[in-house]
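Chemist: Next comes the sequence, and after it the predicted model I'd like to discuss.
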Amino acid sequence: MQKYQNTSSQDAETQPARAIYKALSEIQEAYPDEPAESEDWIVPRETLQASLLARAVAVLRIMSRLRLDKQALQSLLESGSLGDDAATMLEAKETEIRDEAFQIVREANRFHPSWGRLIFENANQISSNLNHRDILLNISKQRTDEQAKMRQMGMNVPELKFNIKPVAAPTS
């Protein structure tokens, strides 16, 4: 707990994505008005957009986790297991993440006026795909864990009629 109190209030998961985007955009700030095709762009526009999109994905994943945490916190508050200070901390974190999301939209609108509306739609699709991929890649591990539990309980483990192997994502 002390470790988290000593760190800044920024979430450790969004900080790398934000730091990468900030570093790239600071490098590019010397040439803010050059067209995207210009040789004067030190950092390619696509790289800046991709890093901003990665930042949006990280924020969405945190927002999703905060929603789940809020539900659990609410039941703990109702039972009296936690004090109001925990709810205050969670609300502060929600506000911070919401501000981060608004900042991302403003940055996206700098690239193109309509991209501010679309960036979180794209980030949501990416986040969903990442969640599905994580689930699919963990199926074999989950099955192995369940088999070990069944063996511990003295139960027979049913044999599969087909083989489950995680498939690596194709690289292009």
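Modeler: Here it is on my side, so go on. As the structure is a computational prediction, the values presented were derived from the model and not from experiment.

Chemist: Could you use CA atoms for every contact and neighbour count after this?
Modeler: OK.

Chemist: what's the helix or strand hosting Ser128 packed up against?
Modeler: Per DSSP states H and E, Ser128 falls inside helix 115-137. On a contact count with 3 or more Cα pairs under 8 Å, 6 or more residues apart in numbering; DSSP states H and E, helix 115-137 meets helix 45-79, helix 84-111.

Chemist: now, of these, which is deepest in the fold?
Modeler: Mean neighbour count (mean count of other Cα atoms under 10 Å) peaks for helix 45-79 among the helices and strands packed on helix 115-137, with a mean of 17.

Chemist: alright, now check it against this:
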Amino acid sequence: MDWLTLVVPFAYLGVLIGCLATFSSLYRRRKAAKAASLEPWFPPHLQRDIYHSLLHLDQQQQNEKKTRVPETVLKAALLRRAAEDIKRVMAIREQKQALALLLQRGSVGDELWQRFLRAEKEMEDEVRDVVAEANSYAPNWGQVIFQSAREMDANATYRARMEEYQATVAEERAWWDKKRASIQEGFMKELDAEKERPATAASTATNTTSTTSDDDAVLVEAEKEGTSSPAPGKKKKKGKK
């Protein structure tokens, strides 16, 4: 009887633990399947696929004793892969805080948050993989590969902007030529107007001078006539004396 009283509780615990383990296993499998079926956060990593293709081709040619892929090509592909990783890591850092706030407010669902967490985990694995690949080419290159990739990406962005500006040079030059021609035309009109002003002023002064001369001549003639014939009043005064 003592054994039976001990076996029953242990059997109950065993069944309970087995049920919980089964439920947990099924739940994890279902969660993993659901996570696998979720849409990826980022588009396909083209640079990573290119690097893996080149690496596989290099190993295949090595086994067949053919000309291998140059190491410089593999390093360049790895740098481009690291540059794309930098863009994605920066995007995750910028979006994480805003997405967490929206999740707390209930504006987004758990499915979107699970997609983001999976993308974050994938990028962590990707960064570690890139560092390991870089160290396989040169010691301690993994510590500076992302800095080199950032500089390379900055140079590419600068060249793209310069090409964009160069494409608009002809249009801007035509606009400036047209504007300069309009400004020059305006200046020429002002110069012609200034040249016409002295001629008009001179003709006006000539007319004024001639009019003044005529008036002076009339006044002089009037004074002469006044001196030749004395006034009648003065004659009467002389007679009285």
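Modeler: That came through fine. Small disclaimer: the values here were computed from a predicted structure and weren't measured.

Chemist: just to revisit the earlier point, between the helix holding Ser128 of structure 1 and helix 45-79, how big is the angle?
Modeler: Computed by axes from the mean of the first three to the mean of the last three Cα atoms, to 10 degrees, the angle separating helix 115-137 of structure 1 from helix 45-79 equals 70 degrees.

Chemist: Now find how far off-centre helix 115-137 of structure 1 is within its chain.
Modeler: Between the centre of helix 115-137 of structure 1 and the centre of its chain there are 9 Å (Cα atoms, centre = their mean, to the nearest Å).

Chemist: Check stretch 63-71 of structure 2 too.
Modeler: Distance, centroid of stretch 63-71 of structure 2 to centroid of chain: 42 Å (Cα atoms, centre = their mean).

Chemist: Stretch 99-111 of structure 1 too?
Modeler: 16 Å.

Chemist: hang on, the earlier thing: would you mind giving the helices and strands packed on helix 115-137 of structure 1 as a markdown table with distance to Ile139 of structure 1 added?
Modeler: Shown next, in a markdown table, are these (distance: least, Cα to Cα, whole Å):
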| stretch | distance to Ile139 of structure 1 |
| --- | --- |
| helix 45-79 | 21 |
| helix 84-111 | 31 |
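
Chemist: Can you say which of those helices is nearest to Asn129 of structure 1?
Modeler: Comparison of these against Asn129 of structure 1 by Cα to Cα identifies helix 45-79 as nearest, at 10.9 Å.

Chemist: average gap between that closest one and structure 2?
Modeler: Once superposed with structure 2, the aligned residues differ from helix 45-79 of structure 1 by a mean of 1.1 Å; criterion: mean Cα distance after the TM-score superposition for structure 1.

Chemist: I'd like to check the angle between that helix and helix 84-111, please.
Modeler: Using the same axes, to 10 degrees: helix 45-79 of structure 1 against helix 84-111 is 160 degrees.

Chemist: What residues of the helix holding Ser128 of structure 1 count as buried?
Modeler: Trp115, Gly116, Ile119, Phe120, Ala123, Asn124, Ile126, Ser127 (16 or more other Cα atoms under 10 Å).

Chemist: Go through the helices and strands packed on helix 115-137 of structure 1 and name the closest to Arg143 of structure 1.
Modeler: helix 45-79 (25.0 Å).

Chemist: Pull the distance from the closest one to the chain's centre.
Modeler: Relative to the chain's own centre, helix 45-79 of structure 1 is displaced by 6 Å; criterion: Cα atoms, centre = their mean.

Chemist: can you tell me what part of structure 2 that helix aligns to?
Modeler: Aligned by TM-score structural alignment, helix 45-79 of structure 1 falls on residues 71-105 of structure 2.

Chemist: picking up where we left off before, which stretch among the helices and strands packed on helix 115-137 of structure 1 comes nearest Gln5 of structure 1?
Modeler: Gln5 of structure 1 lies closest, by Cα to Cα, to one member of those: helix 84-111, at 11.2 Å.

Chemist: what's the distance between the nearest residue to Leu99 of structure 2 once chain neighbours are set aside and Thr211 of structure 2?
Modeler: Computed as Cα to Cα, 6 or more residues apart in numbering, the closest residue to Leu99 of structure 2 that is not its neighbour in sequence is Trp113, at 7.5 Å. As judged by Cα to Cα, to the nearest Å, Trp113 of structure 2 and Thr211 of structure 2 stand 99 Å apart.

Chemist: residues touching the residue nearest to the spatial centre of structure 1, list them.
Modeler: Taking Cα atoms, centre = their mean, the centroid of structure 1 lies closest to Ala58, which sits 2.6 Å from it. Ala58 of structure 1 makes contacts with Glu13, Thr14, Ala17, as judged by Cα atoms under 8 Å, 6 or more residues apart in numbering.

Chemist: just the residues you listed now: which is nearest Gln147 of structure 1?
Modeler: In terms of Cα to Cα, no member of the contacts of Ala58 of structure 1 lies closer to Gln147 of structure 1 than Glu13, at 32.9 Å.

Chemist: How many residues are close by that closest one?
Modeler: The tally of other residues near Glu13 of structure 1 (other Cα atoms under 10 Å) stands at 13.

Chemist: Now do the contacts for it.
Modeler: Ala58, Ile62.

Chemist: export the contacts of Ala58 of structure 1 to TSV and tack on distance to Ala108 of structure 1 and secondary structure?
Modeler: Formatted as TSV, these follow (distance: Cα to Cα, whole Å; DSSP: H, G, I helix; E, B strand; the rest coil):
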residue	distance to Ala108 of structure 1	secondary structure
Glu13	20	coil
Thr14	17	helix
Ala17	15	helix
